[in-house]
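1. I'd like to go over a predicted model; first the sequence, then the structure.
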Amino acid sequence: MNTPLPSTAPFRRDAPAADRASFRAARRKAAVQALLLALPLLIFLLATFVAPIASLLGRSVQNPEVRDGMPQLSAALAGWKGPDVPGEAAFAALAHDLKGTGENGQLGNIARRMNFYQPEFRSLLFKTARATRSQTPDQWKPALIDLDARWNEPETWRLLKRASVSPTPDYLLNAVDAHVAPDGSVAPVAADSAVYRAAFARTVAISATVTVLCLLFGYPVAYLLATLPEKQSSRLMLFVIVPFWTSLLVRTTAWYVLLQPGGVINSALLHFGIVKHPLPLVFNRTGVLIGMTHILLPYMILAIYSVMKNVPPVYMRAAKSLGAHPAVAFVRVYIPQTLPGVGAGCFLVFVLALGYYITPALLGGAGDEMISQLIASQTNDQLNWGLAGALSCYLVVFTAVFYFIFNRLVGIDRLRFG
């Protein structure tokens, strides 16, 4: 005799209390089991994805170098308001802390941090640190001013005070070409020093252009794959899938070989007399767009194809039978049904293009730097992790904003893949 399985539907309110309690206990047990099964994956994601990103974003407001390395100076400057240079107590605290940083090896980190504010600050600190170890005057203020006149400038001390405050908005302001002026207001940096806002605009422009190109090239290919017989469609699909099996660096390097002045493309154009001189196809915006479009095109094709496969052909036949021209039926009947796939493909390509690094670095020129390249430069060359974190923070914000715009225009709940 078969025993009926217990129902998973909720009990009615008039069910016995013991049955309701047993049901809730079974649900809790099932939830705990599901959580335990997913726990290793959650821990892996936290350790390898969430924690590193959170750490990098946290560096955008952290400012520990001066505060931790020069605690007496930080405390002495906490009550200093300006506009004149601080008193003897701040100078004595500076001398004492510089002696200590020389002993514990923190002076290099402090000097590098201050150099982000003012390029000559590193030499000033090392020069002063050497002097403090070789002399013990009765008054440090006149001694340090005689050593270097910059210690008699309020701006020097203002920068030290700003560097001793944590958390700080300085990195986030620098990432949009702004800084805190001496009067405490936020002001733009000099025009010849403005880099990052133009880089953000360039990144968005390149990503949008690549998205449009992928849509123009990808939509016809996806339509062809969706309307061909299954056997032919599967064979052609290999040409879309195979790039996923090839390294990104290999594909970008291949374009580098093809696009250079003596490469295959220019050689063919010169051979057939189409051009008289090699075209500039690499180390400029053209090379970046060609390389990124080729690499991101499969994402657009697959997103649109997955929706097109679920579009019933009867709608097109019905429109044609009612007298609609095939082109009119395609535009007014078929295309609207594929818009969820178009939206998903555009969003996917755009977001991926925002963070691209290898392709612009190899195929682009000096005027085609994207935000990802500036982040890599700040972490690898400048060792300015705070500014790199601030740039990454804005990149995350941009991605979130574009996601909400996409969700508002297309809607995640409208996407159907299968």
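-> Looks like it came in fine.
2. for the rest of this, base every contact and every neighbour count on C-alpha atoms.
-> Noted.
3. strands along the stretch 51-200 of the chain, start to end?
-> All strands of the stretch 51-200 of the chain, identified by DSSP state E, counting those that start in this stretch, fall at 178-180, 186-188.
4. which of those strands is buried the deepest?
-> strand 178-180 (a mean of 19; mean count of other C-alpha atoms under 10 Å).
5. report all helices and strands that that strand contacts.
-> Here strand 178-180 touches helix 170-174, strand 186-188, going by 3 or more C-alpha pairs under 8 Å, 6 or more residues apart in numbering; DSSP states H and E.
6. just put these in TSV and tack on distance to residue 123.
-> Below are the helices and strands packed on strand 178-180 laid out as TSV (distance: least, C-alpha to C-alpha, whole Å):
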stretch	distance to residue 123
helix 170-174	22
strand 186-188	26
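7. of all those, which one is nearest residue 386?
-> Of all the helices and strands packed on strand 178-180, the one in closest proximity to residue 386, counting by C-alpha to C-alpha, is helix 170-174 (5.9 Å).
8. which secondary structure elements does the closest one sit against?
-> Using 3+ C-alpha pairs under 8 Å, 6+ apart, the elements in contact with helix 170-174 are strand 178-180, helix 385-409.
9. how far away from the center of its chain is the first one?
-> It stands for strand 178-180. Relative to the chain's own centre, strand 178-180 is displaced by 22 Å; criterion: C-alpha atoms, centre = their mean, to the nearest Å.
10. over to the last one?
-> Taking C-alpha atoms, centre = their mean, the mean C-alpha location of helix 385-409 is offset from the chain mean by 7 Å.
11. give the buried residues for that helix.
-> By neighbour count with 16 or more other C-alpha atoms under 10 Å, helix 385-409 contains the buried residues 385-395, 399, 403, 406-407.
12. second one coming, line it up with the first:
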Amino acid sequence: MPGSPTERAGAARRDWWPFALVAPLILFLAAGFLIPVLMMLSRGVTDHELASAWPETAQALRGWDGAGLPDETVVPILAAEIVGARKAGHLNLVANRLNYDRVGSRSLVYRTADALEGGAPARSFADLARIDPRWSEAGQWASMRQAAGPLTSFYLLASLDRRLSPQGAVERVEAEQAVFVDILLRTFKISAVVALLCALLGYPVAYLLATLPPRLANPLLILVLLPFWTSALVRTTAWVVLLQSEGVLNGFLIGAGLIEAPLPLIYNRLGVYIAMTHVLLPFLVLPLYGVMKGISPVEMRAASSLGAGPVAAFLKIYLPQTLPGLAAGMIIVFTLALGYYITPALVGGGADQMVSGSIAFYTNQTLNWGMAAALSLLLLLPLGLMLFAGRYLARTVPA
């Protein structure tokens, strides 16, 4: 039977007490991390530059069906807003945005602004065409319509080497501009190879730590944790010293007579694999070690007493129980590797840069935050699917 109202109120207070304790942390994470990240990612699917600088032009273009040229009444509106945006200092925003879609649009906008401020008439498309013939091209107006916002597919399509044609159909960009799909595939390939290398190298280490006596395992575990006390930048820089042509490793191999000329160990894919595997290896060893410590050695002895050989006992008894930890470790390594920027930039070549380098370029140099957000979304969506797959694998693996 339910208790008295006083008892129920007391139980409710006890249930909410843990949430009250973590509420400040949740609010801090929401204000300092979640909300800024969501605001940044929203830039990948929104378009505000043209609408903020030319609001009436944007409104007129949204009502246009995209066929041919828009109604000529938009011309004087556009002319007035170009001059107004120039005076307000906002013309660069829309000029840069249009230039992302059609190269040369920036010069078109500024040339038109100079002509209009010089007294050139702008009452019809013919007037604009006299300033610059590109105003008579349907594609120029179609790109402005796509930039009118507030929602846009431009950045996501561009991050997949696609774009909208003047007729609104999705088409491939020119071959010399198609770079992002290759970068994304390269990013996932490097991350997958690094996760596999960490699994191959980390499994024996975790097994050794889990099976040794504590007096020996604890010092070795400290060695595994030791890299966490040094930044990834310092560790990557150390690999530059070790792997370069005149570095420690090549010097040792040449001095030992094993090679005659230095091996190309850096500024290529091999250097990226070596450095990233070293940096991320502890993230696989630790979760796998935690799972292995929970496996009782009695089970292996029982399998041996029933006639199973060491290999069969390991494959049928021990390995299946470690798969959740192995999957968790590989997912952690893969996730961290996807976002690596410093290591490929320092030890990799031009053909080894990952998508994080492109995100940093668009964020810090060109200030094209929409493109940076779209590339980030392309990393997040497959990553989310992989995390769900990892949880499903962990539930389905037999204990």
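-> Received it, and whenever you're ready, just let me know what you need. Everything numeric in this text was worked out from a predicted model, so none of it was measured.
13. fetch the TM-score of the aligned pair.
-> TM-score of the superposed chains, computed with TM-score structural alignment, normalised by the length of the second structure, equals 0.96; 399 aligned residues with a C-alpha RMSD of 1.8 Å.
14. residue 73 of the first structure is nearest to which of the strands of the stretch 51-200 of the first structure?
-> strand 178-180 (20.8 Å).
15. so where is that closest one in the second structure?
-> Using TM-score structural alignment, the residues of the second structure aligned to strand 178-180 of the first structure are 162-164.
16. same thing with stretch 44-59 of the first structure?
-> Under TM-score structural alignment, the match for stretch 44-59 of the first structure is residues 28-43.
17. got it, and stretch 107-127 of the first structure?
-> Aligning stretch 107-127 of the first structure against the second structure (TM-score structural alignment) gives residues 91-111.
18. what span of the second structure is stretch 280-292 of the first structure aligned with?
-> By TM-score structural alignment, stretch 280-292 of the first structure lines up with residues 264-276 in the second structure.
19. what comes up buried for that stretch?
-> Neighbour counts over stretch 264-276 of the second structure (16+ other C-alpha under 10 Å) mark 265-269, 271-276 as buried.
20. make TSV from the residues you listed and add secondary structure to it.
-> TSV is the format used below for these (DSSP: H, G, I helix; E, B strand; the rest coil):
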residue	secondary structure
265	coil
266	coil
267	coil
268	coil
269	helix
271	helix
272	helix
273	helix
274	helix
275	helix
276	helix
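21. any chance of these in a markdown table, plus distance to residue 43 of the second structure?
-> A markdown table is the format used below for these (distance: C-alpha to C-alpha, whole Å):
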| residue | distance to residue 43 of the second structure |
| --- | --- |
| 265 | 39 |
| 266 | 36 |
| 267 | 34 |
| 268 | 33 |
| 269 | 32 |
| 271 | 34 |
| 272 | 31 |
| 273 | 33 |
| 274 | 35 |
| 275 | 33 |
| 276 | 30 |
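22. quick check: longest helix of the second structure.
-> What stands out as the longest helix in the second structure, according to DSSP state H, is helix 180-211.
23. trace that one over to the first structure and give me the residue numbers.
-> Using TM-score structural alignment, helix 180-211 of the second structure corresponds to residues 196-227 of the first structure.
24. centre of the chain to that stretch, how far?
-> When C-alpha coordinates are averaged (C-alpha atoms, centre = their mean), stretch 196-227 of the first structure and its chain have centres 18 Å apart.
25. quick one: that stretch to the second structure mean distance?
-> In the superposition with the second structure, the average deviation recorded for stretch 196-227 of the first structure is 0.9 Å (mean C-alpha distance after the TM-score superposition for the first structure).
26. pull the residues that contact stretch 324-331 of the second structure.
-> Defining contact as C-alpha atoms under 8 Å, 6 or more residues apart in numbering, one finds that stretch 324-331 of the second structure is touched by 195-196, 198-199, 203, 283-292, 386-387, 390, 393-394, 397.
27. which among these end up buried?
-> Among the contacts of stretch 324-331 of the second structure, those buried by neighbour count (16+ other C-alpha under 10 Å) are 195-196, 198-199, 203, 283-289, 291-292, 390, 394.
28. quick one: buried residues of the match of helix 180-211 of the second structure?
-> Buried residues in stretch 196-227 of the first structure, counted by 16+ other C-alpha under 10 Å: 196, 199-200, 202-204, 206-215, 218-219, 221-223, 225-226.
29. do the same with stretch 99-116 of the first structure
-> Buried residues in stretch 99-116 of the first structure (16+ other C-alpha under 10 Å): 99-101, 106-107, 109-116.
30. any chance of those residues in CSV, with distance to residue 356 of the first structure too?
-> CSV is the format used below for those (distance: C-alpha to C-alpha, whole Å):
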residue, distance to residue 356 of the first structure
99, 45
100, 43
101, 40
106, 35
107, 36
109, 30
110, 32
111, 32
112, 29
113, 28
114, 31
115, 29
116, 26
